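Undergrad: no sequence on this one, just coordinates:
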């Protein structure tokens, strides 16, 4: 086991540092999963040599730069907000310091510096600071910004990402003093390792946004499969969903990797699966247009198209039903002895009638779709 892996597992077992489980409602869970998926797309687009996402391990998500011998770790707290912006006190549990440029007001009761220990920033810093071997940083990520002016004049409410070492002096001094409460005899806290990041992911329905990002990724990486972006996203979300659900203690890193991890090799396996499945959309259009010219009405064509889309989606996500597999097997038996003719309609209706005898409860559109899907795959295999 590498030094980095050993350090990560050791830190993950420290109850006073590991802040995981139970902190998200359903919207928060969906926000977290879709953020992770988009982050993977981004890292793969940037040709990252390796990565390993660990869900609900130390923080909401930890990203190591290697599965085998990590040197860097990034820790992420992901918090969705339905309305408004984050405030200084909401992030730090500290009072807002007096503006040194303004006349001091009457003394008010100050919040103890130790209060930061229960704050999002405090918990994130404590986790980041626990790593002494690996290079570490922490990010507080939300769909909302923080209502806070930085010393360069920018506003954290509108900036995509700002480092906390860019805080105005009065805030920076207060933050450093408060973070020292974790280790009064230690070195000065390094706030350059802490960031506030605002992302554009909508919290009410994040999946369409993820599909858009996946489509953009596939256009660049695998253009022939860009039309399968929705299936690709659904497949990845199915794989990611269980990784943050289990909260029992892991006995070793291998067990943690199995329960909570999703690495670059997993992402590439999903991408390879996508590329093995033909994006049949352009072929569907050609074949369905011909069937419409031969006499199929618009309702029949639409029903077949919907069924074809569902077939492709289930294949990619690995969620085929038992009857789907049985239909596909029968189609593979029928096609070799029923060659594809120039006129499609009589051929398709004959094969559909044969399948209907074996699967009397299935809709005609679904049976037709499986025949067309199998025929198109047969054509591709011959090229």
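TA: It's in. Everything quoted here is computed from the prediction, not taken from an experiment.
Undergrad: C-alpha from now on. contacts and neighbour counts both.
TA: OK.
Undergrad: how is the residue of the chain most remote from its centre assigned, secondary-structure-wise?
TA: Each residue of the chain has a distance to the centre, and by Cα atoms, centre = their mean the biggest one is for residue 106: 48.5 Å. Classification of residue 106 using DSSP: H, G, I helix; E, B strand; the rest coil returns coil.
Undergrad: just residue 137 next, same as before
TA: strand.
Undergrad: okay, it and residue 130: tell me how far apart.
TA: 11 Å (Cα to Cα, to the nearest Å).
Undergrad: run a quick neighbour tally on residue 377.
TA: Close neighbours of residue 377, defined as other Cα atoms under 10 Å, add up to 16.
Undergrad: OK, contacts around residue 110?
TA: Counting by Cα atoms under 8 Å, 6 or more residues apart in numbering, residue 110 touches residue 95.
Undergrad: of residue 137 and residue 130, give the one with the bigger neighbour count.
TA: Between residue 137 and residue 130, counting by other Cα under 10 Å, residue 137 is the more crowded of the two (22 against 17).
Undergrad: comparison target below:
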């Protein structure tokens, strides 16, 4: 299709509030879930070496993924929903009543006249998750688009091949048991004018993602660590800082709902492109490598008389502390960081490094006596290095 027409059609659909998802339910975690998934998704797209991509937020459903920020030719439209427990049920996602499972035929002696089956009703379909996805896809007449319902929980839908979509994902709606697929086809058809083409169930998919609602950051940090180890190993220790910076840039994009006059305005107001992602990645190159700075500090401490065995132990403990920070840290590590920050603010730096570090260690031992000296020293040195970097 014509790329210009693709951008124009996308703008037209995005400016229609009927097709956007705003606010989100389930409180703060429900709002954050699509954002953290989007950070994770960018890592996936970059690792797949996609030549370009653009994620649009709350423009067409929760997230729309385009193959180009300038001239899109295809799109994926996502409903991204978290669930604290259990699986998604048929009625919640479709707005219809699930077909009844066939029952065994009664014996002749107890045979009763079968009551006529009630015709299904579809008044709740437009407001259901899958109904909204179908309507969004139907709004595109030229650009190839597919819809994905994505969640941390599975969908309790029977499959034609046997089993359940709850444990066999991703799958398309066309993969469902015939009676369920037919009911959905009829339900979606009820949303279109008479004479419209039959709904294409193959372009609506169910997908599960391993992101726990109580630990939204871990998959994105893990994906960032893998990408940085591949692209910029010297900055792998900054994986958490990298995803935090991406999250800060994404958050305002999910709160803008004004009508955009052009596609470029839409991209600017609600989009995050591969170009922006690569700029954030390149920004890491300007940040000093903390482990390289650690090597300089330890050499200075050794020159000032700290023994080799202690130097070696501190180096190992510092590596452990960095790994801890990569996965978000713990309450204890954050408490130690705060203590170190306060101590550094209250004590002037000395001309020699060793007296400064040993004075801090003495204070830390009083507060955190359960930890080993070399562990405390490593944590203090790494925090002091961080404060130095942040001040420059």
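TA: The structure has been received and is ready for your questions. These numbers come from a predicted model, not from an experiment.
Undergrad: and the residue farthest from the centre of the first structure, how far from residue 96 of the first structure?
TA: Taken as Cα to Cα, the span from residue 106 of the first structure to residue 96 of the first structure is 14 Å.
Undergrad: also residue 150 of the first structure?
TA: Residue 150 of the first structure is 14 Å from residue 96 of the first structure, by Cα to Cα.
Undergrad: which of those two has more neighbours?
TA: Comparing residue 150 of the first structure with residue 96 by other Cα under 10 Å, the one with more neighbours is residue 150, at 18 against 15.
Undergrad: counterpart of that one in the second structure?
TA: Matched by TM-score structural alignment, residue 150 of the first structure corresponds to residue 159 in the second structure.
Undergrad: surely its match meets residue 175?
TA: Yes. Applying Cα atoms under 8 Å as the test, residue 159 of the second structure and residue 175 come out as touching, 5.9 Å apart.
Undergrad: for stretch 89-105 of the first structure, buried residues please.
TA: Residues of stretch 89-105 of the first structure classed as buried: 91, 92, 93, 94, 95 (neighbour count, 16 or more other Cα atoms under 10 Å).
Undergrad: so what does the fourth one match up with in the second structure?
TA: When the two structures are superposed using TM-score structural alignment, residue 94 of the first structure falls opposite residue 96 in the second structure.
Undergrad: you'd agree that match is in a helix?
TA: No. Read with three-state DSSP, residue 96 of the second structure is coil and lies in no helix.
Undergrad: how about the contacts made by it?
TA: Residue 96 of the second structure sits in contact with 90, 120, 121, 122, 124, 125, 187, where contact means Cα under 8 Å, 6+ apart.
Undergrad: mind checking how far it is from residue 352 of the second structure?
TA: Where residue 352 of the second structure is concerned, residue 96 of the second structure sits at a distance of 74 Å (Cα to Cα).
Undergrad: same thing with residue 222 of the second structure?
TA: 38 Å.
Undergrad: compare these two (neighbour count), which wins?
TA: residue 222 (18 against 11).
Undergrad: what sits against the residue mapped onto that one from the first structure?
TA: Counting by TM-score structural alignment, residue 222 of the second structure lines up with residue 212 in the first structure. Contact analysis of residue 212 of the first structure by Cα under 8 Å, 6+ apart lists residue 229.
Undergrad: what about residue 212 of the first structure, helix or strand, and which?
TA: helix 207-221 (DSSP states H and E).
Undergrad: the second structure: matching residues for the next helix or strand after that helix?
TA: Scanning forward in sequence from helix 207-221 of the first structure by DSSP H and E, the next helix or strand is helix 229-240. Under TM-score structural alignment, helix 229-240 of the first structure corresponds to residues 239-250 of the second structure.
Undergrad: residues making contact with the matching stretch?
TA: By Cα under 8 Å, 6+ apart, stretch 239-250 of the second structure touches 35-36, 39, 220-222, 224-225, 228, 272, 277, 280-281, 284, 325-328.
Undergrad: any buried residues in it, and which?
TA: Neighbour-count burial for stretch 239-250 of the second structure [16+ other Cα under 10 Å]: 239, 240, 241, 242, 243, 244, 246, 247, 250.
Undergrad: return the distance of it from the chain's centre.
TA: 11 Å (Cα atoms, centre = their mean, to the nearest Å).
Undergrad: tell me the secondary structure for residue 60 of the first structure?
TA: strand.
Undergrad: ok, the counterpart of it in the second structure - contacts?
TA: Using TM-score structural alignment as the criterion, residue 60 of the first structure maps onto residue 62 of the second structure. Counting by Cα under 8 Å, 6+ apart, residue 62 of the second structure touches 20, 21, 22, 34, 77, 78, 79, 80.
Undergrad: would you turn these into a markdown table with distance to residue 150 of the second structure?
TA: Output for the contacts of residue 62 of the second structure, formatted as a markdown table (distance: Cα to Cα, whole Å):
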| residue | distance to residue 150 of the second structure |
| --- | --- |
| 20 | 16 |
| 21 | 14 |
| 22 | 16 |
| 34 | 9 |
| 77 | 10 |
| 78 | 7 |
| 79 | 6 |
| 80 | 5 |
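Undergrad: among the residues you listed, name the ones in strands.
TA: Mapping these onto strands (DSSP state E) picks out 77, 78, 79, 80.
Undergrad: the last one and residue 227 of the second structure, how far apart?
TA: Translated: residue 80 of the second structure. Following Cα to Cα, the distance that separates residue 80 of the second structure from residue 227 of the second structure is 24 Å.
Undergrad: between the two, tell me which one has more neighbours.
TA: Between residue 80 of the second structure and residue 227, counting by other Cα under 10 Å, residue 80 is the more crowded of the two (26 against 18).
Undergrad: which position in the first structure pairs with residue 286 of the second structure?
TA: Match for residue 286 of the second structure (TM-score structural alignment): residue 276.
Undergrad: ok, now which ones touch the counterpart of residue 148 of the second structure in the first structure?
TA: Counting by TM-score structural alignment, residue 148 of the second structure corresponds to residue 139 in the first structure. Counting by Cα under 8 Å, 6+ apart, residue 139 of the first structure makes contact with 74, 75, 76, 77, 124, 194, 195, 196, 197.
Undergrad: do I have it right that residue 288 of the first structure meets residue 300?
TA: No. With contact defined as Cα under 8 Å, residue 288 of the first structure does not reach residue 300; the gap is 9.7 Å.
Undergrad: more neighbours, these two?
TA: residue 288 (20 against 16).
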